[in-house]
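>>> Got a sequence here, can you model it:
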Amino acid sequence: MNVDRTKRGKMVNGFDPAKADALDERTRLFVDRRARLLGPAYRLFYSNPVEFTRAEGVLMYDSQGNEYLDAYNNVVSVGHCHPHVNAAVARQMERLCTHTRYMQEGILDYAEMLLATFEDAIGHVMFTCTGSEANDLALRMAKYHTGNEGIIITSEAYHGNSELTSEFSPSMGENSRLGTWVRRVPAPDTYRVDCDDMGEWLAERVAEQIHDLQRRGQGLAAFVADSLFTSDGIFAHDPGILEPVLKVVREAGGIFLADEVQCGFARTGTHMWGYQRHGVVPDIVSMGKPMGNGYPVAGIAMRPEICATFGHDMRYFNTFGGNTVAMAAAKATLEVIQNENLLENTRKTGAILMDGLRDLLQKDARIGDVRGAGLYLGVEMVKDRATREPDSALALALVDEMRERRVLISATSANANVLKIRPQLVFGPDHADRFLTELEGALKSVTI
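Model (predicted):
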């Protein structure tokens, strides 16, 4: 593999170590120590990195006690340090932490609870520790079930950082190798692509890649997509785009893997799962990050026929996947989502944020587009609305300015010019108002 050693590994909103001299002495010493002990692969956020020491709900506090509004971290989906989840983890940790080869009711209770959120066709669930592991397992099963090798993804997708999943995660950058069995299609860019039917437009491009895979003898194992296309730039305007795509995928003998790591667990405000906005039923659903509100638990749910032969021919075991404490964390998190009606809160607060962002769109010509669903929103920054030329420098400057205003966001898309707004599901109207006030102030302050 030829690698351009002059290019630093890609990370949107990453701190540049070459600029460490501009930091205060304490931060510079921390950065130096971190590099010495952890090596160069670990990256920090923001041009001025921040150290957090505690958090609660949607608020985080730095080492000086300053409060920050967290509009980015979806791992703690029901809020930082939620007492119901913390108590469930502590109780189980004090009793027993062991794996799935012993009988335990916790994994069965949670499996029943989780499967009830899916369509009847989804009948089994298997547990891992991370979303990367979940997508790794899902892809193994897809290839075994179909007998094919090929995978189709969107152009800037992210599906994990294991050896296998990194090979179909192009958003990791040009130095990260893609598998020879991977094909990419453009994201359904509702801002730049002018077509009458985005679903048919995307399906045509998927069909082209299926044909190429078949010509090379690899065939199609799976089409893999995050239904909000979050790493591509967050596209959620057209809720019907997946149906025609799945038609050509299944006609080719492939399956649909819905990656719900980022867009699942009530994130969209209308449905529990992102794919449900499109009126389709996947063959496999992968889950991760928000599942345990900070405890490492993830998994896949699937149609029973997908794992029938796989399960018969080989065993699956994961020492920590599905352990008793993980199941306690996951069950408590889902209880909070359901008992506190966070789906409705996501819809309500998301609408407030969207309305406010649209108001800013009318006021500032540097905002080209506002889009998203529920509490996953994107604001695309452009140099010119007529040409729609991306303005990544402006987007990253706004991310840094928001950090200085003690509001946390990041950026996404191939050009890193889309502000990524992804708060916890407990983000309320007052938090939304504070966010919008600070973003308007940031727009006025940044004059790039």
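>>> only C-alpha atoms for contact and neighbour calcs from this point on.
OK.
>>> what sits against H278?
P239, G240, I241, L242, E243 (Cα atoms under 8 Å, 6 or more residues apart in numbering).
>>> Proceed likewise with the subsequent sequence, for comparison:
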Amino acid sequence: MTRLVSARPAPAMINGFDGGKLADLPERERTMIERRQALLGSSYRLFYETPVHPVRGDGVWLYDADDNAYLDAYNNVPSVGHCHPHVVEAIASQAAVLNTHTRYLGEQILDYSERLLATFPAELNRVMYTCTGSEAVDLALRLARYYTGGTGIIITENAYHGVTTAAAEISPALGPNMPLGQHVLTVPAPDNYRGDGRDVGDVLAENVANAIAFMRRHGIKPAAFIADGIFSTDGIFSEPAGFLKKTLDVLHEAGALYIADEVQPGFGRLGTGMWGFMRHGITPDIVVMGKPMGNGMPIAAAVMKHEIEQKFGADIRYFNTFGANHVSITAASAVLDVIENEALIENARVTGDHLLAGMRALQETVPSIGDVRGIGLFLGLDFVKDRETREPDGALALKVVNGLRDRRVLISASGPAGNVLKIRPPLPFKIEHADLFLTALKDVLEDAGAAA
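Next comes the predicted model:
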């Protein structure tokens, strides 16, 4: 019984390679893509008009087969940088000793769990491990439904939460051919830029309350609202801090849970603490995280209040053969070491502020830049056809994304219309890298004729 609050359809993949232009590519890349299509099938997609072929990585850089360096301002999975030596050494050392599952006793999982849970509010004191963020979302939905006895899930209009069946059914960003679940309702994202001037916290809470009322009218008991807190695929919305409080109150009053999807904003990316939800002054009921916790190794988790796990665990066994194996737990522990020892949360704040200031300076001379927003190392630049109407300009955003790629700077786009640059580099991205990005962005905008 899916009900879209907005009739706007979800888009096709943003910044996807057009297979119809295969003949325009050099022979090496054309041959590789033909092999991909023959071996992997049509569901696998590539980024950019001219796909990138990285063969190695180092910090915030990727290198192609000709050893050209690409500034990575997009990939959050290698959260502490590509091939960080401390993480690489930890993985290799543990792989040479032992790698097995959680049905045997082991110190590593306990030591890491204590470290991880110490970064959360005290009420969030149980953790269950998976291999991917999609699995963690899937598990969180099971927990929420079992604890509440409900089936209704509320999401935002262009959300993305994963690729398992349950996660895909709450991911309208996958496109209109991926049907949402029967008891899934969507609400508009908290868009300050294109809103009506009302407080976005009030509007979101009202929309969630209306979705709950709709569910009840149709005999559906609400289970949870899930959001990533930065609303990354909806267009990147972070302000003002605290706007999620009223939504949490509405959910709890209805007996439903708040699931914070921290796969993208978590692990210090926003520069205001370890977790994105913290800047809103709330304590979610369940928090999910994904592969950035292991710098790309297959480890993810759901953290929850003990009463939620207790009810589920008393009745249902949980096991994930590869989740929290020794090598992945060791990688995750090494990631925490790097975040702490290299002050990466503070770096995210400082570099993010510098990027925001630089893009806002560009905004003064580029009429097509309607809004610059975000926090820490998760930023968005919103292109418009007209600042008065604020009509999205997805074509210009795509042109800029590919223009940056041609200058070997990697980003992508976000939002239902694909008009928001999505800037989300690895956490070691420093001011010197930000300046390289800003210079390249300025050059691309001038070449596109967007500058005044």
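>>> just to revisit the earlier point, if we go to structure 2, which of the contacts of H278 of structure 1 are intact?
Retained in structure 2 by both residues aligned by TM-score structural alignment, their matches' Cα atoms under 8 Å are the following of the contacts of H278 of structure 1: P239, G240, I241, L242, E243.
>>> And the first one? What does it align with in structure 2?
Just to be clear, that refers to P239 of structure 1. Correspondence of P239 of structure 1 to structure 2, assessed by TM-score structural alignment: A241.
>>> I'd assumed that match was in a helix, is it?
No: assigned with DSSP: H, G, I helix; E, B strand; the rest coil, A241 of structure 2 falls outside any helix and is coil.
>>> Near it, how many other residues are there?
13 (other Cα atoms under 10 Å).
>>> how much space is there between the residue nearest to the spatial centre of structure 2 and V350 of structure 2?
When Cα atoms, centre = their mean is applied to structure 2, the residue found nearest the centroid is Q264 (3.0 Å). For Q264 of structure 2, the distance to V350 of structure 2 (Cα to Cα, to the nearest Å) stands at 19 Å.
>>> And for A173 of structure 2?
Noted for A173 of structure 2: a distance of 31 Å to V350 of structure 2, by Cα to Cα.
>>> now swap in G415 of structure 2 and tell me
From G415 of structure 2 to V350 of structure 2 the distance is 26 Å (Cα to Cα).
>>> between the two, which one's more packed in?
Legend: neighbour count by other Cα under 10 Å for G415 of structure 2 and V350, higher for G415 (26 against 16).
>>> can you tell me which residue in structure 1 aligns to the more buried one?
So G415 of structure 2 corresponds to S413, using TM-score structural alignment.
>>> From the kept ones among the contacts of H278 of structure 1, pick the one nearest M198 of structure 1.
Set against M198 of structure 1, the nearest of these by Cα to Cα is I241 (6.0 Å).
>>> Could you count how many residues lie near the closest one?
23.
>>> is it true that it touches E204?
No: contact criterion Cα atoms under 8 Å: I241 of structure 1 and E204 do not qualify, at 11.7 Å.
>>> For the kept ones among the contacts of H278 of structure 1, which two are the farthest from each other?
Counting by Cα to Cα, the most remote pair of the kept ones among the contacts of H278 of structure 1 is P239 and E243, 9.5 Å apart.
>>> Wait, a strand at L377 of structure 1?
Yes: counting by three-state DSSP, L377 of structure 1 is located in a strand.
>>> The residue nearest to it when sequence neighbours are not counted - how many residues pack around it?
Nearest residue to L377 of structure 1, sequence neighbours excluded (Cα to Cα, 6 or more residues apart in numbering): I421, at 5.1 Å. With neighbours defined by other Cα under 10 Å, the count for I421 of structure 1 comes to 24.
>>> so how far is K420 of structure 1 from the match of G415 of structure 2?
9 Å.
>>> Helices of the stretch 151-300 of structure 1, residue ranges please.
Under the criterion DSSP state H, counting those that start in this stretch, the stretch 151-300 of structure 1 contains helices at 163-166, 198-215, 242-251.
>>> Also the stretch 301-448 of structure 1?
304-313, 324-339, 342-363, 392-404, 429-445.
>>> Which position in structure 2 pairs with C307 of structure 1?
That one, C307 of structure 1, aligns with E309 by TM-score structural alignment.
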